[in-house]
Each structure stands twice: as structure tokens, then as C-alpha cells.
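**Student:** this is a predicted model, with the sequence first.
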Amino acid sequence: MKGGAWSHGPLCACSQWGGGYRDCSAHARGGAEASLWPSCACSGLSRVQSAVKPILCGMSGSCAMNTGRSRSVNRVFPVPRQNSLLQPPIINPFIYHVHLSVTDKLKIAVASITLVPLRLLCIFFVALVAWPCALLGRVCCPVCANSDPIPNWKRRASRFVLKTLGRAFFFCMGFMEIKVKGKKADAAEAPILVVAPHSSFFDAAVNIVADMPSTVSRAENADIPLFGLLLQCSQPVLVSRQETNSRRKTVEEITKRAQSRGKWPQLMIFPEGTCTNRTCLITFKSGAFIPGVPVQPVIIRYPNRLDTVTWTWQGPNAMTLVFLTLCQPYSKVEVEFLPVYVPSEEEKCDPLLYGNRVRSVMALALDVPVTDHTFEDCRLMISAGELTLPMEAGLVEFTKINKKLNLNWDNVRSQLDNFAAIANVSKGGRIGIEEFANHLKLPITPPLRDVFSLFDRNGDGTIDFREYIIGLVVLCSPANTEETIQFAFKLFDLDKDGYISEEEFAALLRSSLGVHDLDVSKLFSDIDVEGAGKISYEIFREFALAHPEYAKLFTTYLELQRYKVLQTKDDSDDAETLKKAQSPNTSEESLSSSDKKAD
């Protein structure tokens, strides 16, 4: 069903206007039968209800109540809940807070004056050795992405130096051992290593145990002092998230190296593209899977009592995490190499499918769920924070919204501004029924409650940004058709002069909403942008297209009116049937009494 209309079978206008009912039996007969409708149960309506009588009765035909059929009336919502748009199992994978007990704080206090200075001194000496090695490596190893792979002897030498320096650094940080499970495949068997979950800068431990493969990294990382020089020694593929052309070149370079049959070193890719809190696996980017070559999944675990390594968008900064890690007596990290995943022909042709299936294998090994969050959700979180909303208000599971609702990032970002204007920050960046009514400049009435409940998908009494986006696309946009706008304008234009005056506007809303002292001046002035005191169809249409919520409210009102009419008629028919059914019994009782008297 779409826009409140069923996709099969005969439809009456009630269904087309969002009522969700099956046919009025005489619909589309027209002609002589049109004269039947004044005698139907709708004939006793008020002025406003009379205006919508053609809709309630099937527009051009007689009402189904005149067909003589006995049927029950059940009001249904026109848009069912879609399982594919339900809330994800992990609401926010981009948040983490360190919870320190009193004992933890005491340990940190002691370690900060004993253990930390010693470790910092060791790290300083490692850096002194690493600096000249990094400068030499930059000369020997070309940085240009289109260059040829370096000779094998240079590659082996750089690997030895980088692995030694890397292991020394991790030892100084407190990682006494990097535990390895499974066996790493060689470059000919698996040209690409896909690593997840990506949750920390300490994930670089995989490089050490994976024999220093080339990496796909942010272009900004190459500018980090010392680390950037060491990174360039591995001939990385650098990608800029802000430049579309850079992403295309990155995919081409990944494909070239993956299909080189071992000439280039293995590529290590974090397919999530950003850091999470390891409670789930978010959407995998397709870059690692476009070449269609076998990949080896690699998973990382940090089995520590106190997590001081998780670096997310909302949580402790990098320096805080480094300090807390230095304060720990020791830290653990585990790297597990899973069996090589060889894609099928179907997966080779569909990188998204390939990536999703590899992600499922890794999620099963980690025993965590998967979600459709992605880096674009992080960008929306930042935008939400700039709008004084809680950062998590921007989370929508962008991959799912993009795929199911065909919305790009710019579409979603523009709606975030509208949401922020409505939401009450004190309620955690959510819209309550009061804020919803204030936004529409209408009182809280049954039609408005119904529309609000359709937006509120999880039934918690508020609308978050994700529910708001889904509601606009799934509920409001299908209802906001040219036909709906035309009918609504005709309904408001009581004197049929082609304009809606404030008196006409107020009369219809007061009667339909049942609020006789309703002040509609603010809403009318919002529509009457020219200040003419009357609204033409062009202005009315422009406002309706910009505010699709009113279309759904309008169709919901029609649904309620029709439901009430049909329910009243059914109650009347039931009473009449019951009365007739009781009549024979009364006669029999009378006859029985007479017989007894005669006896």
C-alpha cells in the first residue's frame, strides 16, 4: 500500500485519502447512483463534515453502508511498521565513557608518579632511534601511490626496522604481549587483510604481527610527526574523506595492488572506516571488496578489566586514553586471523554483498551484532552537536536510510536543521507531543495524536531524529500529493471564490478539531506570506509541499471522520437487528402465557 491506498482491488476515495479501508461497493459506478448518497448515514453531518461527505461516502458513488451488507468496521493505520526500519540492536556505537572505581583512581594516582615517568622515558629513547630510521625510510621508499613496489631487500629491511620499533613502543605502553590466534595467509593467497572492529589507535598492533603490510589510511595521518614518516615507509594508500576524486583513485589503487599477484605487499584495511566502541560491527565500506579477490578477516580483542583504549567520537580524547593506558600495570591485546574468505561469482559482482557476508563471519566470531551505521552518522553527530543537540541525536543508521528511503547525506543534514528547531533540548533532543503540536501550531487532538503515534515508531512517547526522517518519507510524502493539496484547498475554500480567508480557515479547523476557541492566526500568517489576508492556491500549495506533516494530519482526520460515521451506522444496524431478533421471542412468550391462563 502506498500513500494510504491499497495496491490491489477496487478502491474508494476514502482509501486514497489515507483511510486504509477497502472498497465502498458502489465506487466508480457514478451516474444515477450518485443521487443515492444523500440518504446514507452521512446525511446528518455538520457544515464542515458535510464538506467532506463525498470523501466519506466514496466520492462519486453510494456509501458502502447502503449496500445492505453486514460488516464490522475496523480502523487501521495505512502504513505498517517495517521490520527493516526498526531500531538497531546497538543504538550508539560511537560513544564510550571510562568508569573508574575508587581503587582505579588510587592506582592511577600512584602509577602517575612512578610507572608513567619511566615508561615515557623509554618511549622517548624509542623515538630517538625511530626518527633517523623514518627519515632514511622516506628516502628509500617512494610515497607516490602510482609508483612501483620497492625492491624485496628494501621491503624486508624496512619491515624488520618497523616491526622492531613498533614492538618496542607497544612494550613501553604496557602491552607485554600481543597474543596471536590463527595463521596469516601470504599475499598470493589473500592480497587483502580486513581488520575489525576498529576502535583505537592501538589497533596498529595488527601491523606488527601481520609482518608490516601496506595500509589504507587517512591522508591526515601522513602529517603526524614521526608517525607519518614511519607510515610512509610501508607505501600506504592514503585517502581523503572530503575529496570525491581521492576516493575514486583510492579504489583504483587498491584494485591494482590486490590484483598484482604478490608483487605488492598485502594491504591491511579497516573496512568500518571509523572507530567504534566494539559493541557491534557497523557497515563495511566496499573498497576492500571491489577487486573481488580473496580476503583474510582479522579480528582484534582487548580483554582488559579496565578499558583504556577505546577511542570514539563521543568519549575521552586521545591524550587521556594514552595516559590511562600508561598507568595500567599491563594491557592485553589479541589478534585472530580467521580462515581466508574466497568470494563466489555473485559476491565478486556485488561488493556490498561480499562485504556484508565477510562482516557476518567476523561478527559471529566476535559474538556481536551488526548495524547499518557508518562514517556519515559520525558527521551527523558533529552537526547535531553544532546545533546544540546531544551528539547521539544525529544517529540514523545512514546506510539503511540511504538504501531504504533513497536519501543522501545532504537530504538528511537539511532535515536535521528542521528537527533541531522543533526538538526540546532539555528532553534529550527529542520531540514530545507538545513540541509536535507547537510546531504545527495546532492543539493536541485525536488526529494529531494519531499522526504523532505513527512517527513514534518505538512507542516511547517521543520522536527522535531517525523516527522523524522515516516519518517524513514514509508517512507524509506519499500523502502530500497534488490531489490531496487540491482537495484540501477546495475544502477550506467554503465560498468557492478561489481564495481561503482567515475566517474560512478558522471555521474549518475549529469545527474539524472540535476546538471552538482555536486561535489560527499564527498558522494562517505563516501560510499567507504576502500578507494579503487571503491565500491563493499557489501559496497554499507551496506551503503544503514544504510542510508535508499537514498532509498526513489532513488524511488522518478524514480517516477518523469516516471511521466514526461507519461505526455509528454499524451500531445502529446492530441495534435494529437485535430488536428484530427479540420480537419473535416476545410473541412466543405472550402466546405461552395465554396458553397457561387458558389451562
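**Tutor:** Good, I have the coordinates.
**Student:** can we go C-alpha only for contacts and neighbour counts from here?
**Tutor:** Noted.
**Student:** any idea how far the residue nearest the centre of the chain lies from Arg413?
**Tutor:** Centroid-nearest residue in the chain, with C-alpha atoms, centre = their mean: Val396, separated by 2.7 Å. According to C-alpha to C-alpha, to the nearest Å, Val396 stands 11 Å off from Arg413.
**Student:** now do Arg159
**Tutor:** 44 Å.
**Student:** number of residues surrounding Val180?
**Tutor:** Using other C-alpha atoms under 10 Å, Val180 has 16 other residues around it.
**Student:** A further structure is provided below for comparison with the first:
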Amino acid sequence: MTFIILLAWLFASVATFQHPRKGSVPLKGWRRRMIQTTLSCLTRTLFFVMGFQVKVKGKIATPQEAPIFVAAPHSSFFDAIISALTGMPSVVSRTENLSTPVFGTILSSLQPISVSRQDPDSRKNTVTEITKRALSGGQWPQILIFPEGTCTNRSCLITFKQGAFVPGVPVQPVLLRYPNRLVKLCVMTLCQLFTKVEVEFLPVHIPTEEEKNDPIIFANRVRQTMATALNVPVTDHTFEDCRLMISAGQLTLPMEAGLVEFTKINKKLHLQWNRVREQLDTFAAIASASKGGRIGIEEFAKYLKLPISDVLRELFLLFDRVSSWLTRMLTMFC
């Protein structure tokens, strides 16, 4: 494994030598062919050495048929096998990953679309870059996107982010299945004699005019198609819900505050997600400093600088331990 990874790093270094960084110019000619053939072959070999038995279903779309692959569920870095099967497409990756020794160079050779979760403009820039590449007419490689935006436990499909669907171009859904019961920890996975993985390429989804004009509808229909094929349910939870739930737990706030209801209410109140953690910190400090560790709806509204409304009361109840507990108890007995 180490030898193959170092060999891949060497080829990636050669392919990107003296080439403009940050994905400003697409790789062409021998550089692109080296990535598509050599790195793809090495990645397949790496998975073979690790004991993976890969079963492929369906037909892989060409760049003209579908500029974008959308894959789900996303649960492990083992999902990178899709890249080897599809000619090493560009991926959407965290900016921090590009600075990782060895792996950062390999990832950079794929000309990824980098995203920073700390940059408030990153989401807009990412969507703009995806659109530019998807509409480039084949100048850029196909794009592989995991629209859930985070790793899940494969029990359902969470809300798809809209980035892959904003360009309004055809997309090919890709399903990932791990029949083995044990695909949790890298070392434990490698200790198995073999690990099965099934990659299924569904028919290309060509958007209707309605879907082109509304990325949310487009994303939801593709997600439903994939969920049906996987025989799993869908949920309206998002990556932001998970992040908020973890933050709430760290502040000893009720973790229900991170559930999907918050996202729905947040859209009505137009709160800024990049300030969610800061708001939770302040809210927890206010609650701790108040008599009995409580604050009322009036203080809550004053802090958020919002008028008291039905929507705000609904949001307040998500954070209110006592009222929420009473509500649940009444629901059980009624």
C-alpha cells in the first residue's frame, strides 16, 4: 500500500509540475492522460491490495452525457473507489486536505474544487466553480460530488446540498453499498480477508425545465430516485443540523436543538449559519448567568434582535428543556 501511494504521489507530482495551482487552468494533453490512466490504475490496484472486491453495475456516463456524478451514501474514505472507476474526476474537497503530505499532492492532481467551511463566501464560490466547469463543454474533467456534504451511517439519505444541481445539467446518480458487516475502522477492515463493495451507476437524470429553474426540486428528485434504489428512507436533516447538535451537546444544551426543526425555522428567521456556534456560546452563557439557569422568550428575542412571533416561539421551545419535556409528556399521555 505504501509503495503504491508513493508511486501515485510521484506521478501526481510529475503531472502537476509547473502547472498553475488552485485549479485555475484545466490539465490537458499528457498531463490529463497520466491522471486518468495511471492514477486510475494505481487506485484500483491499491483497493485490490487492501482486499476489496468491487462489483460494478450499470453504464458509466461520458462527460457529454453527464458532466457531474452525484454519489451517495457517503460514509467512508473508501468511497474514493468511485474515482478510480470514472477516470479520476475532479472532486469537492476541504481546503485543509490539499496541504496534507503526499495525499495533498495526489488530491491536487485531480484539480479539486476546494471548499472552506470557515469562509462565509466559500459556498457561493464553490457553486460558481462547479457551474463553470459543468458548462465548459468538456474542457474540465467530470465532477464527482457527494451531495450529502458529510459522512453518514448509510441508514438513510440526508438532505442533498444544491451545488451539483444549480448548473441544471444532466447528472448521473451513483450508489455505494458495502455488503460486509464490518466497514467501520480502517485497520479492522484491512484485517478481513476481503471487503465487498458494490458501485451502481444509475441512468443519467436529465433535468426538466422545472428542475433547471429550481435546484431544490432537482436535488430532491434525484435523492428520492437513489433512496428508492437503495431501499432506504430519506430525511430532511442536513450537515448543519449535525454540526449544531454536536455544538449544543458540548454546551450542555438540549441536543434536540440540532434536529431538523431548527433548519426549517432557521430558513424563516434568516439566521446566519456561520454564527450558529457563537450564538450558542452566548446563549449558554446567558442561561448560566441567569437565576436558575433560565432565560425567557423576551430575553431570547432581544438577543436575536427579532420580534416575538409564532416562529420564534417554536424556535425557543427547541431550546427550552422544561417546556419541551412537558410537551413530550403531554403528547405521550394524550
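**Tutor:** Sure, I can see it. Keep in mind the model is a prediction, meaning the values are calculated, not measured.
**Student:** follow-up on the earlier one: nearest residue to the residue mapped onto the residue nearest to the centre of the first structure from the second structure other than its sequence neighbours?
**Tutor:** With TM-score structural alignment as the criterion, Val396 of the first structure lines up with Leu259 in the second structure. Residue nearest to Leu259 of the second structure in three dimensions, not counting chain neighbours: Asp241, with 5.7 Å by C-alpha to C-alpha, 6 or more residues apart in numbering.
**Student:** same thing with Leu280 of the second structure?
**Tutor:** Closest to Leu280 of the second structure by C-alpha to C-alpha, 6+ apart is Ala248, at 7.0 Å.
**Student:** that neighbour matches what in the first structure?
**Tutor:** In the first structure, Ala248 of the second structure lands on Ala384 (TM-score structural alignment).
**Student:** try Ile81 of the second structure
**Tutor:** Checking TM-score structural alignment: Ile81 of the second structure goes with Ala205.
**Student:** residues touching Pro213 of the first structure, list them.
**Tutor:** 207, 234, 265-268 (C-alpha atoms under 8 Å, 6 or more residues apart in numbering).
**Student:** strands along the second structure, start to end?
**Tutor:** Along the second structure, the segments classed as strands by DSSP state E run 52-57, 68-72, 90-94, 113-115, 143-145, 171-177, 195-201.
**Student:** ok and the second one relative to strand 195-201, angle-wise?
**Tutor:** Read it as strand 68-72 of the second structure. 140 degrees (axes from the mean of the first three to the mean of the last three C-alpha atoms, to 10 degrees).
**Student:** give the aligned range of strand 68-72 of the second structure in the first structure.
**Tutor:** Using TM-score structural alignment, strand 68-72 of the second structure pairs with 192-196 in the first structure.
**Student:** check the mean deviation of that stretch from the second structure.
**Tutor:** Following the fit onto the second structure, the mean deviation recorded for stretch 192-196 of the first structure is 0.7 Å by mean C-alpha distance after the TM-score superposition for the first structure.
**Student:** hmm, who's touching that stretch?
**Tutor:** 258, 266-272, 281, 288, 293-300, 362.
**Student:** what is the burial count for Phe300 of the second structure?
**Tutor:** Neighbours around Phe300 of the second structure, by other C-alpha under 10 Å: 20.
**Student:** identify the residue spatially nearest to it, adjacent ones excluded.
**Tutor:** Using C-alpha to C-alpha, 6+ apart, the closest residue to Phe300 of the second structure is Phe316 (7.5 Å).
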